[in-house]
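*Asks:* Here is a sequence together with a model predicted from it:
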Amino acid sequence: MAKFRYAYEKIVGLKASEKRQAEWMLSDAIGKLQTEQMSLDQLRSERKQWEERLLELSTSAVSLSELTTIQHYLDHLDSCIMNKIAEVHQAKGVVEQSRSHLGMKMKDEKVWLQAKERELFRFQQATLLQEQNELDEMATVRFMIAAP
């Protein structure tokens, strides 16, 4: 009995490899997005703490220079937060690009796997037909031998 060999097996393997690579890229992009979001959350938390401190100090006797220093630091944190928001937005774009790329690779792999499955089905049908023909021939030969 013949063994099934798909002529384009290396292409199927390549497509599977490309899909795995796209999955890794998406995973990496999601990791970077999460890191950026955590960093943004930390900046916002720090800003909130300094803002609360500024409010506490504004009700007590504190020098104007200390209040302006804290206000300048809050302004700096605002700038950092705006930059981080832009970085988060950019990271989200990379994630979406990676998702799209992965989707294309998954479709590409699926097309090649379906082609392989169709070829396997044809091979199995041809093998079954060949076996049936051989069985029919054996039955015919036996009938001819048994008939005087």
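*Replies:* Great, that's in hand.

*Asks:* okay, CA-based contacts and neighbour counts for the rest of this
*Replies:* Noted.

*Asks:* helices or strands up against the helix or strand hosting residue 21?
*Replies:* Counting by DSSP states H and E, the element that carries residue 21 is helix 9-58. Helices and strands in packing contact with helix 9-58 are listed as helix 64-146; criterion 3 or more Cα pairs under 8 Å, 6 or more residues apart in numbering; DSSP states H and E.

*Asks:* Okay, one more to line up with it:
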Amino acid sequence: MLKFNYSFQKVVDLKTSEKNHAEMHLSSAIGQLNAEEQTLGRLFSDKSSLVDSIQEQTVGAVSALQLQQMQDYVNYIDQCILQKRQDIQTAQVKVEEKKEKLTTKMLDEKVWLQARGKALESFEKEEMLREQNELDEMATVRFASRAR
């Protein structure tokens, strides 16, 4: 039996490789998004702790300068939170872009794999037909040699 040799196998391999790269890029983008979200969570936690600290210190004797410095730091954290929200939004857009790219690459790969599958099926049919013709030829030769 002959071995199946698909003439476009390198294209199939390329499409599979492109899909794998797209999966890695998506995974990386999701990791970046998760990191941004964790940083935002830490910023909220820091702000909450600082606000609690300010409230505790206002009960006791604390200078106006210290309160002002703490409030300035709260304002700084608020700015960081706003920036981090923008970073998260950017990361979400990037994740969506990577998902779309992966979907496209998966479809490309699927088309080529289906074409390869059809070519393999056609090859197998031709191979079976060739083998059947050989068997028929052998049977005809045997029949002809017995008839003599």
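*Replies:* Noted; the coordinates are in hand. Worth saying up front: this structure is predicted, and the values here are computed from it rather than measured.

*Asks:* now what about the TM-score between them?
*Replies:* The TM-score (TM-score structural alignment, normalised by the length of structure 1) is 0.96; 148 aligned residues with a Cα RMSD of 1.0 Å.

*Asks:* For the helix holding residue 21 of structure 1, give me the average deviation versus structure 2.
*Replies:* For helix 9-58 of structure 1, the mean distance to aligned residues of structure 2 following superposition is 0.8 Å (mean Cα distance after the TM-score superposition for structure 1).

*Asks:* Report the distance from that helix to the chain centre.
*Replies:* Centroid displacement of helix 9-58 of structure 1 relative to its chain, using Cα atoms, centre = their mean, to the nearest Å, is 14 Å.

*Asks:* same deal with stretch 81-96 of structure 1?
*Replies:* 18 Å.

*Asks:* quick one: buried residues of it?
*Replies:* Of the residues in stretch 81-96 of structure 1, 81, 84, 85, 87, 88, 91, 92, 94, 95 count as buried by neighbour count, 16 or more other Cα atoms under 10 Å.

*Asks:* so what's the fourth one closest to, chain neighbours aside?
*Replies:* Okay, so that is residue 87 of structure 1. Distances taken as Cα to Cα, 6 or more residues apart in numbering place residue 36 nearest to residue 87 of structure 1, at 7.0 Å, with adjacent residues excluded.

*Asks:* Residue 40 of structure 2 versus the spatially most central residue of structure 2, what's the distance?
*Replies:* Central residue of structure 2 (Cα atoms, centre = their mean): residue 23, 2.7 Å from the mean position. With distances taken as Cα to Cα, to the nearest Å, residue 23 of structure 2 is found 26 Å from residue 40 of structure 2.

*Asks:* Name the nearest of the buried residues of stretch 81-96 of structure 1 relative to residue 126 of structure 1.
*Replies:* Closest to residue 126 of structure 1 out of those is residue 95 (46.1 Å), distances taken as Cα to Cα.

*Asks:* what does that closest one align to in structure 2?
*Replies:* Superposed on structure 2 with TM-score structural alignment, residue 95 of structure 1 falls opposite residue 95.

*Asks:* rewinding a little: what residues does the residue nearest to residue 87 of structure 1 make contact with?
*Replies:* Applying Cα atoms under 8 Å, 6 or more residues apart in numbering to residue 36 of structure 1 gives the contacts 84, 87, 88, 91.

*Asks:* could those go into JSON lines alongside distance to residue 113 of structure 1?
*Replies:* Below are the contacts of residue 36 of structure 1 laid out as JSON lines (distance: Cα to Cα, whole Å):
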{"residue": "84", "distance to residue 113 of structure 1": "42"}
{"residue": "87", "distance to residue 113 of structure 1": "38"}
{"residue": "88", "distance to residue 113 of structure 1": "37"}
{"residue": "91", "distance to residue 113 of structure 1": "32"}
